[in-house]
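> sequence and predicted model, in that order:
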Amino acid sequence: MRRLLVATLATALTLAATGAAAHAHRRAAPAPGAAGAGDTYYPDYGNGGYDVAHYDIRLRYTPATDRLTGTTTILATATQDLSRLNLDFLLDVSSVQVNNRPAGFAREGAHELVVTPARSITAGAAITIVVQYSGVPSSKAVDGFTAWERTADGALAVGEPEIAWWWYPSNDHPSDKATFDVSVSVPDGVEAISNGVQPRPPVRETLGYTRWSWRSLKPQATYLTFLTVGQYDVTTDTAADGTTVYNAYSQLLPADLRDAAQASVERTAEIVDWGSTVFGPYPFEARGGVVLPPGELGFALENQTRPIYSAGFFRRGSNPAVIVHENAHQWFGDSVSVRSWQHTWLNEGFASYAEWLWSEKTDEGTAQEIFDYLYATSPDDAPIWTTAPADPGVAQLFGDAVYDRGAMTLHQLRTAVGDEDFFEIVRTWTAQHRYGDATTEQFTALAEQISGKDLHALFQAWLYTPAKPVLAGAPASSARSANVPVAPKSWAQISRTHELLHR
């Protein structure tokens, strides 16, 4: 009896040990997170193995020397058992801590900071990463390119698809959004402007320096997080829905440009209110815009809650079309982001089509008139036709096919399904993917689901075929003729510049 009990116990212990060994064998050892998010066009942008929830960015910046020092705290969750992880960053790092323990760090490749925690991290665990750093951002380049731009009175951290590398470490891909706190100490008399709302007014921090604080309350992509430092005049208001309206104008703008810019940007709240009736409820807590000093940048960018505009957009007078374009991005690109940069037409096609809709609203030309004008005046061998919007390639990622042909695709969809279904598709799209990301395939599937129509041929012709689609009833050759439609008034004024001046 006693021998039987001992034998039984021994057998049980053997089985338990065998089971534990089998379990250990099944669970893989912690592994490095991927050094890229798997983007189709930029495979090394972003990183794998973790998901960021929040960035806390604290900086001190001196315009005279372009020296920036900072501490960024990243709150994230591991999506796998991690032995190490990557951040996208360029400045000089002095220390990294992971979960309150010093971590190893090293450079790898053009913009990768490889972080090795003192202890591995299990899947599902919270991660707190603290990076201390400093440097002269304008001295850092990747492939000869520097996104950080010094200005006559400060600096600009504005760019697409990359900008974060030059001023804070991040998981730099739009598929991993987070909330943000951005706090910047700059010399007295200089403004530091970023996204969202101000949780507190500027505070005198030390003799000669004032700290500016900004907070983004909704998920935000890294490239949409911006910073401009300089001397600005600011106007503030509260919109009808309670959101803060914050507009800023460089003090270096000459009077004529300042008037034209203000006549445009001060309509932001009105334009966003209109957009809410077309695209669905406005998704963010603030709205506004920033107009830069003359000669800075050559584009506008849809920074979340606060687009930024080159002064050149207003050299011929007011330009509400560019305000419409950038604020349409608050829905298309900011709230609903692309899962991969290949799908950028979902951002730019919608923003460009918003201009057409605004033109209809203001009786300056119908969407059909703009479509007809573009179709008739674009030669068959132009990039707008030889590039497929749904897969334009890196070289044409921000070309005419993505912007104009993207808008033309949407107009063809509207014509095919009718206004009721078209605008239901648009509002359902922004609601279903609010604060997330999406793909072309998801959009085309939604369009077929809501309309109940087979739209394969339409999308194949307009999104995927690198050739000029033939319109029903039109001749096969679409060469220019003497009967070229006249450009609608508003379209002629903006000259199809959209976000890029002299594109």
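It's in.

> only C-alpha atoms for contact and neighbour calcs from this point on.
Noted.

> buried ones in stretch 458-475?
Buried residues in stretch 458-475, defined by neighbour count with 16 or more other Cα atoms under 10 Å: 459, 461-463, 465-469.

> beyond the longest helix that the chain contains, next helix or strand please.
Longest among the helix segments of the chain by residue count, using DSSP state H, is helix 2-26. Per DSSP states H and E, helix 2-26 leads on to strand 31-32 as the next helix or strand towards the C-terminus.

> how far away from the center of its chain is the helix or strand following that next one?
The helix or strand immediately downstream of strand 31-32 is strand 50-62, counting by DSSP H and E. On the basis of Cα atoms, centre = their mean, to the nearest Å, strand 50-62 sits 16 Å off its chain's mean C-alpha point.

> out of the buried residues of stretch 458-475, which are inside helices?
Filtering the buried residues of stretch 458-475 for helices - DSSP H - leaves Phe459.

> with respect to Ala53, which of the buried residues of stretch 458-475 is nearest?
Top of the list for closeness to Ala53, among those and by Cα to Cα, is Leu463 at 34.0 Å.

> any idea how far that closest one lies from Pro392?
9 Å (Cα to Cα, to the nearest Å).

> coming back round to it: I'd like to know which elements the longest helix of the chain is packed against.
The contact analysis (3 or more Cα pairs under 8 Å, 6 or more residues apart in numbering; DSSP states H and E) places helix 2-26 against no helix or strand.

> okay, pairing it with this:
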Amino acid sequence: MAVAGLAIGLFVSPAAAAVSSPGDPGIGDSYYPLDGNGGYVVDHYDIRLSYLPANDRLFGTTTILATTTQDVTQFNLDFLLRVSSVLVNSRPAEFSSDGGELTITPIAPLPAGRRLTIVVRYSDTPESYRLYGNPSWLRTATGAVATNAPHIAPWWFPSNDHPRDKATFDVSIAVPPGVEALSNGELMAIRQEAPQWVRWSWRSLSPQAPYLAFLAIGQFDLKVAPGPTGQTLITAYSDALGANGPAARASVERTPEIIQVLENWFGPYPFETQGGVVVDAGLGYAMETQTRPVYDSVFFFPGTNTSVVAHELAHQWVGDSVSVDDWRDIWLNEGFATYAQFLWSDYEGEGTPAEIAQFRYDTIPADDPFWQVLPGNPGVPNQLHRAVYFRGAMTLQALRTAVGDDAFFAILRTWTEEHKYATATTDDFIALSEEVSGQQLDDLFTTWLFTPGKPSAGPNGPAATRTTTAKPTSYDKIVFNVDLMSAGK
């Protein structure tokens, strides 16, 4: 039976070969046409690497388990580094690299529905590479940090790099003794491989977009312990934090509490572990890496900052579990996470969402260029503009004003449940909002997301006056966080 299956698997009829075609080098994203690839879907990444901090040398193999979705003569992976060999189902394949596209030509055409084992061996120095003109791999005094959006995977593993194709991950990386190597999910093992190598192995069993995988290599104070809800809590703080260290710990160590509060609005936490990593690497932003956000230490000067922790943890639901189907819908990530900061502020007694949204609306003049950026389709240069964050959050406050609290929070919980581990669009969110509320909401979303200029009525409705004459206590911190993140990424 096994022999028969093998014979069928290797046979490609002349007719099948004739209708085969290359898989598309892009998945069809509006902003990044070469992101992702056509012709296959990925089930699992097994990334097994070694890294030498002294010279930024990264080498090893990535094994990809995938399935073809059409008859293909060749297919692409998104990758920047120098490749030495590629195997497809244990047979050598031809390959070429050009500008982040690794094009692979198997020894014979592949029929639709074929399971693939793709092994890519590579060795290079990641820091020197750019994609869309941007760097992402950041070296530090003791290692490197690989985390960014919307692109980071091509700097360290070949992938189908788009949120539409999520997969499970095993990440194993060997580093010199005295250096930690951190990634997503559960820490499975730390093993001495040889006098010069210690291998760290991580596993993520929830579907994950490639850009949400991360590496943080360096010297960290690492804690792995059961959290108060029974999930493993993994936190790590760079040894170089200095005076910012206590404030960072006082913020990130509240992760389990913040998650439990966010569950009231977004539903059950969607992943297997929780925690956070604080780096001192000049990152300039925080990043919602799945299961374990990465924070730059600058967020914790001059003191604690649970607001940014609430923002990145909210992304575990909106951004990580429910991901954008197209990068033009980025407000579904950033507007929602910013609104979570408003909700956390209310929980802390430092200003309600209505107060914060209204104050932001009132204090940005109508002629400010802020109002010309459209959160629903901001364009690549403005994809992470502060308007995507703040006007996106104001959109949610306007929705809450229009439909009432019961319907609004039902919309949030239904959104994260219906699209769990998948992707969704702005049109999907509008349709859900109308379904749950029983209201026609096209005008509201058109005004707030797609119309240039300052809306004539604020986020609390046309009859609202300024909700507070004083600035909400948390306001400056939220603005600081958003300004850092929108400038840094």
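On my side now, so go ahead. All of these numbers come straight from a predicted model, not from anything done at the bench.

> tell me who's in contact with Gly208 of the first structure.
Neighbour list for Gly208 of the first structure: 187-188 [criterion: Cα atoms under 8 Å, 6 or more residues apart in numbering].

> trace Val338 of the first structure over to the second structure, please.
Matched to the second structure by TM-score structural alignment, Val338 of the first structure sits across from Val324.

> and Ala221 of the first structure, by the same measure?
Residue pairing (TM-score structural alignment): Ala221 of the first structure is matched to Ala209 of the second structure.

> what is the neighbour count of that match?
Around Ala209 of the second structure there are 27 other residues, counting by other Cα atoms under 10 Å.

> I'd guessed it sits against Ser159; true?
No - using Cα atoms under 8 Å, Ala209 of the second structure makes no contact with Ser159, being 9.7 Å away.

> aligned partner of Glu266 of the first structure in the second structure?
For Glu266 of the first structure, the aligned position in the second structure is occupied by Glu253, per TM-score structural alignment.

> tell me the contacts of that match?
235, 275.

> distance of it from Gln274 of the second structure?
Glu253 of the second structure is 11 Å from Gln274 of the second structure, by Cα to Cα.

> cool, and His44 of the second structure?
Using Cα to Cα, His44 of the second structure is found at 21 Å from Gln274 of the second structure.

> of these two, which one has the most company?
Shown here are His44 of the second structure and Gln274; by other Cα under 10 Å, Gln274 has more neighbours (25 against 20).

> so where does Ser486 of the second structure fall, helix or strand?
Counting by DSSP H and E, the element that carries Ser486 of the second structure is helix 475-488.

> I meant to write Leu233 of the second structure there.
Going by DSSP H and E, Leu233 of the second structure is part of strand 232-238.

> okay, that strand sits on what stretch of the first structure?
Strand 232-238 of the second structure covers residues 244-250 of the first structure once aligned (TM-score structural alignment).

> give me the contact list for stretch 142-151 of the second structure.
Outside stretch 142-151 of the second structure, the residues touching it (Cα under 8 Å, 6+ apart) are 52-54, 56, 136-139, 152, 155-156, 161, 179, 211-219, 281, 287, 289, 294, 489.

> run the chain-centre distance for it.
Counting by Cα atoms, centre = their mean, stretch 142-151 of the second structure is centred 12 Å from the centre of its parent chain.

> buried residues in it?
For stretch 142-151 of the second structure, by 16+ other Cα under 10 Å, it's 142-148, 150-151.

> please say which position in the second structure Ile450 of the first structure maps to.
The equivalent of Ile450 of the first structure in the second structure is Val436 (alignment by TM-score structural alignment).

> ok so Pro475 of the first structure is a helix residue?
No - with DSSP: H, G, I helix; E, B strand; the rest coil as the criterion, Pro475 of the first structure is assigned coil and is not in a helix.

> OK, contacts around Lys454 of the second structure?
Contact partners of Lys454 of the second structure, counting by Cα under 8 Å, 6+ apart, are 366, 371.

> so what does it match up with in the first structure?
Counting by TM-score structural alignment, Lys454 of the second structure corresponds to Lys468 in the first structure.

> residue in the second structure matching Asn347 of the first structure?
So, by TM-score structural alignment, Asn347 of the first structure is matched to Asn333.
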